[in-house]
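Asks: Give me a model of this one.
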Amino acid sequence: MSIPPPGFVTPPNRLLNQKKSLPPQAHLLFNHVSEEIFNIILVPLIQGPLIQAVRAARQSQELIDSLKRSMDSLRRSIDQVTAALERIRVANPKKSDE
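Replies: The predicted structure follows:
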C-alpha cells in the first residue's frame, strides 16, 4: 500500500477499490453500512491509523537498518585495530629473560 503525501484525500471512486486491502474487521463494518457511508466516513477513519502504522514501521525498519550498518562499521574498525595490534606484537616480540 503506497502512502499518500500528507493532506492527500483519496478520490471517492478509489475508496471502494481500497476496501479489499483493509483489515477483516473493516469488511464486517462494510456489510452493515451503506457503501456511501463506508466510502466517505469509515475508510478514511480506518486508513489514517493504518497509514500511520505503516509509516512508523518503515521508520523503525530504517532505524534498524542504520543501526546494522553502524554495527558492521564498528566491527570492521575493531577488526582493523586488532590486526594492527597483532602486527605490532609480531614486529616487537617480548625479550625473554634468559
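Asks: alpha carbons only for contacts and neighbour counts from here, please
Replies: Noted.
Asks: Who are the packing partners of the helix or strand encompassing residue 65?
Replies: In this structure, residue 65 is located in helix 43-91 according to DSSP states H and E. Judged by 3 or more Cα pairs under 8 Å, 6 or more residues apart in numbering; DSSP states H and E, helix 43-91 has no packing partners among the helices and strands.
Asks: rerun at 10 Å
Replies: helix 12-18, helix 24-32 (3 or more Cα pairs under 10 Å, 6 or more residues apart in numbering; DSSP states H and E).
Asks: Tabulate those helices in CSV, adding columns for distance to residue 73 and mean neighbour count.
Replies: Written out in CSV, the entries for these read as follows (distance: least, Cα to Cα, whole Å; neighbours: other Cα atoms under 10 Å):
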stretch, distance to residue 73, mean neighbour count
helix 12-18, 42, 13
helix 24-32, 43, 12
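Asks: Need these in TSV (columns: distance to residue 75).
Replies: As requested, the helices and strands packed on helix 43-91 are arranged in TSV below (distance: least, Cα to Cα, whole Å):
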stretch	distance to residue 75
helix 12-18	45
helix 24-32	45
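Asks: Please generate a structure for the following sequence too, so the two can be compared:
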Amino acid sequence: MHSIKKVTMLLGCLALTCSIAFQASATEKFKVITTFTIIADMAKNVAGDAAEVSSITRPGAEIHEYQPTPGDIKRAQGAQLILANGMNLELWFQRFYQHLSG
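Replies: A predicted model of the protein is given here:
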C-alpha cells in the first residue's frame, strides 16, 4: 500500500515538473530516467510528449542484480528527473547515482 502511495506521489511530482518544464521551453523535452521499464511506462503515460523517458534496464532484465554499464551512466547524464522504486529493489542504484555528474 505504501509503495502505491509513493509511486502516485512520484508520478504527481513528475506531472507537475513536466508541465513547468514544458511551459518554460516548448522545444526542449524534459529528460527522465527510470530504473526499470514499469516505472518508465508509467512516466511516459503521465508526461506524454513533454518528456523524453527512458529506462536504465531493458524489458526482462533482472532488476535486483543488474549491473549498470558505462553506457547507462552516459545516457543518464543530464537527466532532470530520476525515478527509482527504492525499497531495496535496485540494490545498485546508490552506486550508480554517485557516478553521475551534475
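Asks: Can you give me the TM-score here?
Replies: TM-score of the superposed chains, computed with TM-score structural alignment, normalised by the length of structure 1, equals 0.26; 28 aligned residues with a Cα RMSD of 2.4 Å.
Asks: Just want the angle from the helix holding residue 65 of structure 1 to helix 24-32.
Replies: Using axes from the mean of the first three to the mean of the last three Cα atoms, to 10 degrees, one finds that helix 43-91 of structure 1 and helix 24-32 are set 170 degrees apart in direction.
Asks: measure residue 86 of structure 1 to residue 80 of structure 1 for me?
Replies: Counting by Cα to Cα, to the nearest Å, the gap from residue 86 of structure 1 to residue 80 of structure 1 is 10 Å.
Asks: what do you get for residue 30 of structure 1?
Replies: Between residue 30 of structure 1 and residue 80 of structure 1 the distance, using Cα to Cα, works out to 61 Å.
Asks: can you check residue 63 of structure 1 too?
Replies: Distance of residue 63 of structure 1 to residue 80 of structure 1, given as Cα to Cα: 26 Å.
Asks: Likewise for residue 88 of structure 1?
Replies: Spatial separation of residue 88 of structure 1 from residue 80 of structure 1 under the definition Cα to Cα is 12 Å.
Asks: Check residue 35 of structure 1 too.
Replies: Taking Cα to Cα as the measure, residue 35 of structure 1 and residue 80 of structure 1 are separated by 64 Å.
Asks: now swap in residue 45 of structure 1 and tell me
Replies: Relative to residue 80 of structure 1, residue 45 of structure 1 is positioned 53 Å away (criterion: Cα to Cα).
Asks: With residue 57 of structure 1 instead?
Replies: In this view, residue 57 of structure 1 and residue 80 of structure 1 are 35 Å apart by Cα to Cα.
Asks: With residue 25 of structure 1 instead?
Replies: Residue 25 of structure 1 is 54 Å from residue 80 of structure 1, where distance means Cα to Cα.
Asks: What of residue 16 of structure 1?
Replies: The separation that residue 16 of structure 1 has from residue 80 of structure 1, given Cα to Cα, amounts to 58 Å.
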